[in-house]
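# fold the following for me, if possible:
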Amino acid sequence: MVRAIRGAIQVEGNERDAILSGVTELVTEVMERNGLTTDDVISVIFTATPDLTAEFPALAARKLGFHDVPLICCTEIDVPGALPRVVRLMAHVETDKPRQAIQHVYLRGAVALRVDIAQ
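Below you'll find the predicted structure:
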């Protein structure tokens, strides 16, 4: 089965290291909580709020071993009053888990985005 996993993290600032560190933490948590390896991942879409321009979030995934996984980065729409400095992801994975067993991961300030599904 193919499932989509959502996640987000609020990073400390628009610095390369802050973005890479935050995305590394997010991707690692998504993978661990869902018992996945890179072979299970079909693709990942990353979005970053418009205030994050210092690095591509996908680079963190590449450094974690996502060498042959299609990755793309996009800018999140600039909604007035939206939470700043947020990187989101949507990972498409192959898994036998039912939809209810998928763990979506929201870290740091991004927990406020989806308190209904954040674990």
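# C-alpha from now on. contacts and neighbour counts both.
OK.
# look up the closest residue to residue 44, ignoring the ones flanking it.
Nearest residue to residue 44, sequence neighbours excluded (Cα to Cα, 6 or more residues apart in numbering): residue 91, at 4.3 Å.
# next, the structure of the following sequence, for comparison with the previous one:
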Amino acid sequence: MKVRGIRGATTVNEDTPEEIFAATKELIEEIVRLNDIDVDDVASVLLTLTPDLSSAFPAKAVRSLPGWQWVPLMCARELDVPNSLPRSVRVLLHVNTEKAQSELVHAYLGEAVQLRPDLARD
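Next up is the predicted model:
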């Protein structure tokens, strides 16, 4: 079994705790669904917010999911790159899996689809 990374991103319309919570939860649930992940196989999760988001910790949304309270979570500030996508929540899940890198499905939701159109799914 190897540790693999699964990426994802989404956007919010406003910098509110409710929007960050809902968008983060939706993103994690979509990554879990697409990759048939068992929470016991998640080694850790890194979450980032763009500098224009500061009203909430996205880890709070992840911890609200059943079984996720034991997963190590870390929040960080995304780099402030000129002309980058605003109001973005990004995630990197480290997952123990037998799947090959090519079998993993990354999730880009909302306006974040433009970050990786090659990986976005309908």
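# let me see the TM-score of these two.
Scored against TM-score structural alignment, normalised by the length of structure 1, the superposed chains reach a TM-score of 0.97; 119 aligned residues with a Cα RMSD of 0.7 Å.
# returning to what we had before: hmm, the residue nearest to residue 44 of structure 1 is touching residue 43, no?
Yes. Counting by Cα atoms under 8 Å, residue 91 of structure 1 does reach residue 43; the two are 5.9 Å apart.
# neighbour-wise, which of these two wins?
Higher neighbour count among residue 91 of structure 1 and residue 43: residue 91, with 20 against 17, using other Cα atoms under 10 Å.
# mind listing what the more buried one touches?
By Cα atoms under 8 Å, 6 or more residues apart in numbering, the residues touching residue 91 of structure 1 are 4-6, 41-45.
# out of the residues you listed, who's the most crowded?
Of the contacts of residue 91 of structure 1, with other Cα under 10 Å as the count, residue 44 tops at 23 neighbours.
# which SSE is the residue nearest the centre of structure 1 in?
Centroid-nearest residue in structure 1: residue 89, 3.2 Å away (criterion: Cα atoms, centre = their mean). Taking DSSP states H and E as the definition, residue 89 of structure 1 sits inside strand 86-94.
# report the buried residues of that strand.
86-93 (16 or more other Cα atoms under 10 Å).
# repeat for stretch 108-116 of structure 1
For stretch 108-116 of structure 1, by 16+ other Cα under 10 Å, it's 109-111, 113.
# counterpart of residue 73 of structure 2 in structure 1?
Taking TM-score structural alignment for the superposition, residue 73 of structure 2 sits opposite residue 71 in structure 1.
# and for its match, the neighbour number?
Neighbourhood size, residue 71 of structure 1 [other Cα under 10 Å]: 18.
# cool, the one 10 residues further on as well?
Other residues near residue 81 of structure 1 number 6, with proximity taken as other Cα under 10 Å.
# trace it over to structure 2, please.
By TM-score structural alignment, residue 81 of structure 1 lines up with residue 83.
# tell me the secondary structure for that match?
Under DSSP: H, G, I helix; E, B strand; the rest coil, residue 83 of structure 2 falls in the coil class.
# so residue 46 of structure 1 is in which element?
If you go by DSSP H and E, residue 46 of structure 1 is part of strand 41-48.
# and that strand against structure 2, how far off on average?
Compared with structure 2 after fitting, strand 41-48 of structure 1 deviates on average by 0.3 Å (mean Cα distance after the TM-score superposition for structure 1).
# what helices or strands is the very next helix or strand once past that strand leaning on?
For strand 41-48 of structure 1, the succeeding helix or strand toward the C-terminus, using DSSP H and E, is helix 58-63. In terms of contact count using 3 or more Cα pairs under 8 Å, 6 or more residues apart in numbering; DSSP states H and E, helix 58-63 of structure 1 is assigned the packing partners helix 16-33, strand 71-75.
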